[in-house]
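J.: got a predicted structure plus its sequence, pasted below:
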Amino acid sequence: MSDLIPKGQGAQRNVINRFDRYTFEPEDYELDKIKTQVTEVFPKTIINVVKSPDLPMDYSMNPYQGCEHGCSYCFARPTHEFWGYSAGVDFERKLMVKKNAPELLEKTFQKKSYVPKPIMLSGNTDCYQPIERQFEITRKLLQVCLDYRHPISIITKNALILRDLDILEKMAEKNLISVSMSIPTLNEDLRRVMEPRTSTAKNKLKAIEALSEKNIPVNVMIAPVIPALTSDESLSIMKSVSEAGARSCGYTLVRLNDTVEPVFVQWLEAHFPDRKDKVLNLIRSMRGGNLGEKRFYERYKGEGNIAEMIHKTFEIGKKKFFNNRERAVLTTEHFTGSRTQQLRLF
């Protein structure tokens, strides 16, 4: 492995922003010197209405833009380009925080027109990425949801979620919370380079155990499944997370849309040059000759023998390790809406 490979990040360099004519490209020797920059932004709303017909959620909420975790395959990378940044190093090092998110959420809940439905936190970048230790925006959002008895689901790669067990346990008592822990690999050497600033696989398993012991329902997302890189681990991951207490398990096939493609290809070149062509060719075999897929439903199904083998593997694993277990269905029946604000007057 080259000494020039940047440590603690997935992107090897910046890639050209689709919307810009020029992009800043640091020299190789500068890559390790790039520091994380945090900028406060001031959105007018915090809840997004999810319109994709193949996603099982109505609302999503993202307290941060960009993500320090550094996963080279992250589907959210291209969203950074709308802010004028690159999907490469910028996505991991130029972060935006929404400090006013809890206030915006409370104002939304108080609207008479608001229709309560479970909110996905986060639908884009990880709400428990390392800067959450400093800003605690996610914790404040959870407290608002508890105050208003509003259901929320969380997806994360970080055991930092255990910091908020006190709030999560109270929400679980009213069926207001579910957690999805993302675990694409149990191979620590692979995790260290594939998602360098996430929690270790061991700590993710400990988090599943701790959450489950508090009756907080946990789903595990084995995502993405990457042929010739992580695809041989699926059954072992399912076994381990089942034993840790997870109630359900899902998965997605890797897809490299837009500027995710060059970031992932460069990452393969840096860390797995001997496997690069094999991995990319197998991805193409699942994606009709392409590396990406944007069509609704098709983006999750894939095609060809490799995709079919992966699907069959998960069918077997679910029957063996998750038989008679069901994913949590959250309730909105306890939502207080504007009544919470009225009660605070007494």
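T.: On my side now, so go ahead.

J.: going forward, measure contacts and count neighbours with C-alpha atoms only.
T.: OK.

J.: now for the residue lying closest to Arg93 once chain neighbours are set aside: which residues touch it?
T.: The spatially closest residue to Arg93, leaving aside those adjacent along the chain, is Thr36, at 4.3 Å (C-alpha to C-alpha, 6 or more residues apart in numbering). Taking C-alpha atoms under 8 Å, 6 or more residues apart in numbering as the contact definition, Thr36 lies against 92-95.

J.: got it, and Gln143?
T.: Gln143 makes contact with Ile167, according to C-alpha under 8 Å, 6+ apart.

J.: swap the cut-off to 10 Å and go again
T.: With contacts taken as C-alpha atoms under 10 Å, 6 or more residues apart in numbering, Gln143 has the following neighbours: 102, 137, 149, 164, 167-168, 171.

J.: before we move on, the earlier item: just give me the closest of the contacts of Thr36 to Phe42.
T.: The shortest approach to Phe42 among the contacts of Thr36 belongs to Leu95, at 13.4 Å (C-alpha to C-alpha).

J.: does that closest one sit in a helix, a strand or a coil?
T.: Under the three-state scheme (DSSP: H, G, I helix; E, B strand; the rest coil), the conformation of Leu95 reads as strand.

J.: Asn219 now?
T.: strand.

J.: next, count neighbours for it.
T.: 25 (other C-alpha atoms under 10 Å).

J.: surely it and Ala244 touch.
T.: No - with contact taken as C-alpha atoms under 10 Å, Asn219 and Ala244 are classed as non-touching, separated by 11.1 Å.

J.: common neighbours of the two, please.
T.: By C-alpha under 10 Å, 6+ apart, Asn219 and Ala244 have these common neighbours: Ile208.

J.: could the contacts of Thr36 go into a markdown table alongside distance to Thr332 and neighbour count?
T.: Shown next, in a markdown table, are these (distance: C-alpha to C-alpha, whole Å; neighbours: other C-alpha atoms under 10 Å):
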| residue | distance to Thr332 | neighbour count |
| --- | --- | --- |
| Glu92 | 35 | 27 |
| Arg93 | 37 | 19 |
| Lys94 | 36 | 20 |
| Leu95 | 33 | 20 |
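
J.: for those residues, give me a markdown table that also has distance to Val263.
T.: Rendered in a markdown table, the data for the contacts of Thr36 read as follows (distance: C-alpha to C-alpha, whole Å):
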| residue | distance to Val263 |
| --- | --- |
| Glu92 | 12 |
| Arg93 | 14 |
| Lys94 | 16 |
| Leu95 | 18 |
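
J.: this is the comparison structure:
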Amino acid sequence: MQGNEFIKGRGAQHQVKNRFDALSYEVRNDFLNYCAAEGEEATSSKTSFIDTFPKTIVNKVTSPDVGMEYSLNPYQGCEHGCVYCYARNSHVYWGYGAGLDFEKKILVKRNAVELLEQKLRSKSWKAAPIVLSGNTDCYQPVERKLEITRKLLQVFLKYKHPVGIITKNALIQRDVELLAELAKDNLVRVNLSITSLDERTRQLLEPRTASIKKRLQTIEVMKSHGIPVSVMMAPIIPSINSHEILPLVKEISERGAYGVGYTVVRLNGAIGEVFSEWIRKAMPGKAEKVLHQIAECHGGNLNDSRFGTRMKGDGNIADQVAQQFAIARKLYLKDRGRPVLNCDLHEQYKDGQMKLF
């Protein structure tokens, strides 16, 4: 076993030092070779789940570039393993690394449901859409077993409170009946992430996510049950999926999506190291070209923290991406409006049932 061997089923290809830790360790090639010769496993490939009990669960979002006011994340870390994920940087605040730790050490917020109910019953709370998965995916694989997201949706329905969902997992189809009930009162919007139509690209970028076929099918399922669904083609990565904009928007339009959004990839903090290591293993022939084109979108840097431009980028490549989306929307999504979530019902249901007087 060599240190440059590609780790299948994972996005990150190595551990990344937590910048807050004074000490770090590395796995050397001679140790890997010894383990291979002895038939031993150098490191565990299993995912571990760590129970946590936070004091609050609804987060105020202050960024002017993010289209949400409040978010709720039942999990921290994400087994999907998307190599570009901006949420990797947040894992260091929990004491872990942004690389393999982000995919292998998942924090589970065991009291999420109770905390949400407390929030929605609070006299001071005024209804505003709360988005599930502002950071990590609420339908990542462990949700199949734990059903925390499903129970959260039951709370939103009980209190007639608006909720948004961002996911790239077809597991959301399990909860279609709940979502349909919420949709009857215009209390839910689903935002499905589809980065590419090419399954090979999906497997490399997002190794433990639902297949493209399953995600396209999910759009149809949502549409058939009256649940408004849009698509996020995020992120756009030059020379990897930037050529797919028009065909992807055409495909999702035919399946029933009402809209599409996008971001241009940016590699802030430890993500630059994670992504660079990954692409030099996964796509060695085009690695330097892609990294240079990403930098071209962000003033010559892989990272970008400028409000107003960081999500869409600037320069020739970013302009071409924006123009393609403008054309795609005009061709395939014309006259499809974005539904506004209903914030008027919740006050009548603050105690869990409609007030009669």
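T.: Sure thing, it's come through. Since the model is a prediction, treat every value here as computed from it, not as a measurement.

J.: structure 2: which residue goes with the residue nearest to Arg93 of structure 1?
T.: When structure 2 is aligned by TM-score structural alignment, the residue opposite Thr36 of structure 1 is Thr47.

J.: likewise for Ala228 of structure 1?
T.: The equivalent of Ala228 of structure 1 in structure 2 is Ser239 (alignment by TM-score structural alignment).

J.: against His80 of structure 1, how distant is the residue nearest to Arg93 of structure 1?
T.: Taking C-alpha to C-alpha, to the nearest Å as the measure, Thr36 of structure 1 falls 15 Å from His80 of structure 1.

J.: what of Thr39 of structure 1?
T.: Per C-alpha to C-alpha, Thr39 of structure 1 is found 13 Å from His80 of structure 1.

J.: compare these two (neighbour count), which wins?
T.: The residue with more neighbours, out of Thr39 of structure 1 and His80 and counting by other C-alpha under 10 Å, is His80; that gives 22 against 10.

J.: distance check, the more buried one against Gln341 of structure 1.
T.: Relative to Gln341 of structure 1, His80 of structure 1 is positioned 36 Å away (C-alpha to C-alpha).

J.: in the stretch 101-250 of structure 2, which spans are helices?
T.: All helices of the stretch 101-250 of structure 2, identified by DSSP state H, counting those that start in this stretch, fall at 112-121, 143-146, 148-158, 176-184, 199-205, 212-224, 245-255.

J.: reformat the ones you listed as CSV; add distance to Thr43 of structure 2.
T.: Formatted as CSV, the entries for the helices of the stretch 101-250 of structure 2 read as follows, by distance: least, C-alpha to C-alpha, whole Å:
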stretch, distance to Thr43 of structure 2
helix 112-121, 31
helix 143-146, 25
helix 148-158, 30
helix 176-184, 39
helix 199-205, 21
helix 212-224, 31
helix 245-255, 38
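
J.: to Ala98 of structure 2, which of those helices lies closest?
T.: helix 199-205 (15.7 Å).

J.: what sits against Val263 of structure 1?
T.: The neighbourhood of Val263 of structure 1, defined by C-alpha under 10 Å, 6+ apart, consists of 10-15, 71-74, 77, 87-89, 256.

J.: rerun that using 8 Å as the cut-off
T.: Each residue near Val263 of structure 1 by C-alpha under 8 Å, 6+ apart is listed here: 11-13, 15, 72-73, 87-88.

J.: out of the residues you listed, who's nearest Phe322 of structure 1?
T.: Checking these against Phe322 of structure 1 with C-alpha to C-alpha, the nearest one is Tyr73 at 27.3 Å.

J.: spell out the secondary structure type for the closest one.
T.: Bear in mind the rule, three-state DSSP; under it Tyr73 of structure 1 is coil.

J.: mind checking what it lines up with in structure 2?
T.: Using TM-score structural alignment, the partner of Tyr73 of structure 1 in structure 2 is Tyr84.

J.: counting neighbours, what do you get for the aligned residue in structure 1 for Phe325 of structure 2?
T.: When the two structures are superposed using TM-score structural alignment, Phe325 of structure 2 falls opposite Phe314 in structure 1. A count of neighbours around Phe314 of structure 1, defined by other C-alpha under 10 Å, yields 17.

J.: what does Pro273 of structure 1 give?
T.: Pro273 of structure 1 has 14 nearby residues by other C-alpha under 10 Å.

J.: can you find the partner of it in structure 2?
T.: Match for Pro273 of structure 1 (TM-score structural alignment): Pro284.

J.: so where is whatever helix or strand Asn59 of structure 2 lives in in structure 1?
T.: Under the criterion of DSSP states H and E, Asn59 of structure 2 resides in strand 58-60. Mapped onto structure 1 using TM-score structural alignment, strand 58-60 of structure 2 covers residues 47-49.

J.: for the lengthiest helix in structure 2, which positions count as buried?
T.: The helix of greatest length in structure 2, counted in residues with DSSP state H as the criterion, is given as helix 316-332. Judged by neighbour count (16 or more other C-alpha atoms under 10 Å), helix 316-332 of structure 2 contains these buried residues: 317-318, 321-322, 324-325, 328-329, 332.

J.: of those residues, which is the nearest to Val155 of structure 2?
T.: Within these, distances to Val155 of structure 2 taken as C-alpha to C-alpha reach their minimum at Arg329, with 34.9 Å.

J.: measure that closest one to Thr56 of structure 2 for me?
T.: For Arg329 of structure 2, the distance to Thr56 of structure 2 under the criterion C-alpha to C-alpha works out to 39 Å.
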